[in-house]
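Asks: compute the structure for the input listed below.
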Amino acid sequence: MSLDIFWFLPTSGDTRYLGTSDFGREPTSEYLRQIAITSENLGYDGLLIPTGSSCLDPWVVAASLIPVTQRIKLLVALRTSLGGPAPSARQAATLDQALHGRLLLNVVPGGDAAELAADGVQLSHDERYAAADEYLQIWKRLLSGETVDFDGKYLSVKQSRNYHAPVQKPWPPLYFGGSSEAAHNLAARHVDAYLTWGEPPAAVARKIADVRARAAQHNRTVRFGLRVHVIVRETEDEAWQDAHRLISHITDEDIARAQQNYAKMDSVGQQRMAALHGGQRNKLEVAPNLWAGVGLVRGGAGTSLVGDPQTVAARLQEYADLGIDTFVLSGYPHLEEAIRFAELVFPLLGKTAVTTRGQAQTGGAFDRRVAQE
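Replies: The predicted structure is shown next:
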């Protein structure tokens, strides 16, 4: 199976340690460009640009990467709860043109209800997905070149039209992640690729089967992806030591505070992440090499694959065997870990990393002669 490997752009900041540390990195334009250029040069297929009140605006960040990237695809959040489908259709077409067909869109109807309320969205969990269904109906028709009249429960447009088509026809591919029944229904009706956070393989298999069956009811097929962190080192011991080091600055009070905040959210996916560890440090390996330590204090994707290159590659293959063809990965800090993962794991996945693997290297002026001899 040919796998797509994406990396993550930390638009809310980066760090070597979760929790309070002296090693935080601001998400400056220069730093984000550095990660994007490095990821493209290493051979990653795409970059996820996240969304949220603590993140830089994903559309502006994506636009800032146009002049410094040529090949890598950008997976940008499409917030169906914020703004209307007609303006976002124009934005998508414009950005896809500027990227010469490298735009992917990550449909985000929900998130943190309190954060959405701060942005003026007062809809309940299921209402957000019902509104997203109307939004995507209009959005797709606009990008298909139709003039749209639509009068729904949540959205209404009259003689709406998009005048500039995207490069990708009929629209840039739609990605999406959500664990509730409402989310699975939306995925079945509208999206091209369903993303799940890193749960144990059996749980992921059940989600894939459910979304696949619901899509079949609409005579559709859906691709599948996995969003997970990675901690890969040359040996198993090194990997686990660095996993524990990542959360070594977190106090029990930090964990309790974070888990209380996440418990208030109406996200089913967030509830599933929290249930994996229950806020307890001694219950973090939730499946072989699947470690839930990140989720102690980080919302959203909270698990990591931990191990040596061969072990992590084998775990990724287990998910691929379930039907996963896209992996959206990240690691702390994101610049260094993008390099490490590509060098150590890409060759085991059949991907070509841009390295001088197997050649003699000293960093000196006569390396080529040494390699030849």
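Asks: CA atoms for contacts and neighbours, from now on please.
Replies: Will do.
Asks: what is the subsequent helix or strand relative to whichever strand or helix holds Gly225?
Replies: For Gly225, the host element (DSSP states H and E) is strand 223-232. Counting by DSSP H and E, the element after strand 223-232 in chain order, helix or strand, is helix 236-246.
Asks: now for the residue nearest to Ala113 when sequence neighbours are not counted: which residues touch it?
Replies: Setting aside the residues directly before and after it, Ala113 is nearest to Met265 in space (CA to CA, 6 or more residues apart in numbering), at 6.4 Å. Contact partners of Met265, counting by CA atoms under 8 Å, 6 or more residues apart in numbering, are 111-114.
Asks: just checking, Trp139 touches Pro87?
Replies: No. Assessed by CA atoms under 8 Å, Trp139 is found out of contact with Pro87, at 9.3 Å.
Asks: of the two, which one has the most company?
Replies: Trp139 (25 against 12; other CA atoms under 10 Å).
Asks: which SS class is the more buried one?
Replies: helix (DSSP: H, G, I helix; E, B strand; the rest coil).
Asks: separation between it and Glu127?
Replies: To Glu127, Trp139 is 18 Å away according to CA to CA, to the nearest Å.
Asks: for stretch 236-246, buried residues please.
Replies: 236, 239-240, 242-243, 246 (16 or more other CA atoms under 10 Å).
Asks: here's the other one to compare against:
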Amino acid sequence: MSLTVYSTCPQSKDVPAADYLDAVAATARWSEEAGCAGMLVYTDNGIADPWLVAQTAIAATEHLAPLVAVQPVYMHPYTAASMVSSLAYLHGRAVHLNMLAGGFRHDLLALGDTTEHDDRYARTVEYTQILTALLRGETVTRQGRWHTVENLKLAPALPPELMPEVLISGSSPAGRAAAAEIGATPIRYPEPLGTASDDTASGGGVRMGIIARDDADEAWRVAHERFPADRKGQVAHAMAMRVSDSHWHHELTAAAGKTTPRADLDAEPEPYWLGPFENYQSFCPYLVGSHDRVAAEVARYLERGTEVFVLDIPPAPEDLGHAGEVFARAGAAVRA
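Replies: Here you go, the predicted structure:
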């Protein structure tokens, strides 16, 4: 059984500027100590540049790989390839890539980008093919729909052993097709397993948060304390829904309310929870409950061939420790 876990880096908009470097470094160290392969670094118009944040994470750790979100609208594919090879040259470290096709609609419009949903995936495919060919050391000539390059070669060259893993959103048919075309791992925002609309596709990865404790009531107490109901957030979520063309955003909204309520006082509730998503506090579902109950749910994903888990931002190192306990128990259950 192959399993890769990424954490997620805090965003600069959520941390005072004077504290942000320390927050990035601390989360990177927690992630490495917990056995994570890497740490996702977000990008959008309102937060610090992910490549500079990635360098901070590299400097604070020994082998953790930043998983840098790459928005094709922001930079030429040569520039992105140069970032990867330059960080490898300076630090001898790998950088993994989370290829984006979309983003917040107002961010794209502010940049003059009105490209439709499926065309954005086609653009990301072309972009990634140029980027990865450069990283493989090829001299690239291509007359594409979005980029034209001629006899383009990357320097400094990237050592083959530091070639990045590539991830891309795979919640939509266009995303899954793009993943297959570029050889990337498709990452889904999963619906509750077993529902009528549940995507039963095997393999790939999922993006979710985990709040687990020895006692289920304690886990749910932490969850509601961390993500309280917020009317302002609910309004923001509704407004975002009205303008979003994101496939996963609409799927998760439709999935709200599909979880099974607690049957009696002695039974744990279903662990799948969309509270943070519905209150505009996070953009992924959560699994909440006792270690054993959450592990049983994670085991169901593993049995379907899920190989990558991208966890939400950890507020403290113990959260990654509890998630690690969940993955250990889930793995043991699948191997049994």
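Asks: part of a strand, is the residue nearest to Ala113 of the first structure?
Replies: No. Assigned with three-state DSSP, Met265 of the first structure falls outside any strand and is coil.
Asks: which ones are touching the residue nearest to Trp197 of the first structure when sequence neighbours are not counted?
Replies: Nearest residue to Trp197 of the first structure, sequence neighbours excluded (CA to CA, 6+ apart): Arg227, at 4.7 Å. The neighbours of Arg227 of the first structure, taking CA under 8 Å, 6+ apart as the test, are 195-198, 301, 327-329.
Asks: mind running it again at 10 Å?
Replies: By CA atoms under 10 Å, 6 or more residues apart in numbering, the contact set of Arg227 of the first structure is 6-8, 48, 177, 195-199, 300-304, 326-330.
Asks: swap in Asp45 of the first structure?
Replies: The contact partners of Asp45 of the first structure, taken as CA under 10 Å, 6+ apart, are 3-7, 39, 71-74, 326-328.
Asks: switch to 7 Å and redo it
Replies: By CA atoms under 7 Å, 6 or more residues apart in numbering, the contact set of Asp45 of the first structure is 4-6, 72-73.
Asks: any chance of those in JSON lines, plus secondary structure?
Replies: Formatted as JSON lines, the contacts of Asp45 of the first structure follow (three-state DSSP):
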{"residue": "Asp4", "secondary structure": "strand"}
{"residue": "Ile5", "secondary structure": "strand"}
{"residue": "Phe6", "secondary structure": "strand"}
{"residue": "Ile72", "secondary structure": "coil"}
{"residue": "Lys73", "secondary structure": "strand"}
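Asks: so which of the residues you listed is the closest to Arg79 of the first structure?
Replies: Lys73 (18.7 Å; CA to CA).
Asks: separation between the residue nearest to Ala113 of the first structure and His190 of the first structure?
Replies: Shown here: Met265 of the first structure relative to His190 of the first structure, a distance of 25 Å by CA to CA.
Asks: equivalent analysis for Gly177 of the first structure, please.
Replies: Distance, Gly177 of the first structure to His190 of the first structure, by CA to CA: 12 Å.
Asks: more neighbours, these two?
Replies: A side-by-side neighbour count of Gly177 of the first structure and His190, using other CA under 10 Å, places Gly177 first with 24 against 21.
Asks: what number of residues lie near the aligned partner of Arg304 of the second structure in the first structure?
Replies: Aligned by TM-score structural alignment, Arg304 of the second structure pairs with Leu322 of the first structure. By the criterion of other CA under 10 Å, Leu322 of the first structure has 16 neighbours.
Asks: again with Gly24 of the first structure
Replies: Counted with other CA under 10 Å, residues neighbouring Gly24 of the first structure total 15.
Asks: ditto for the one 4 residues further on
Replies: Counted with other CA under 10 Å, the burial measure for Thr28 of the first structure works out to 14 neighbours.
Asks: check Ser88 of the first structure too.
Replies: When neighbours are defined as other CA under 10 Å, Ser88 of the first structure has 17 of them.
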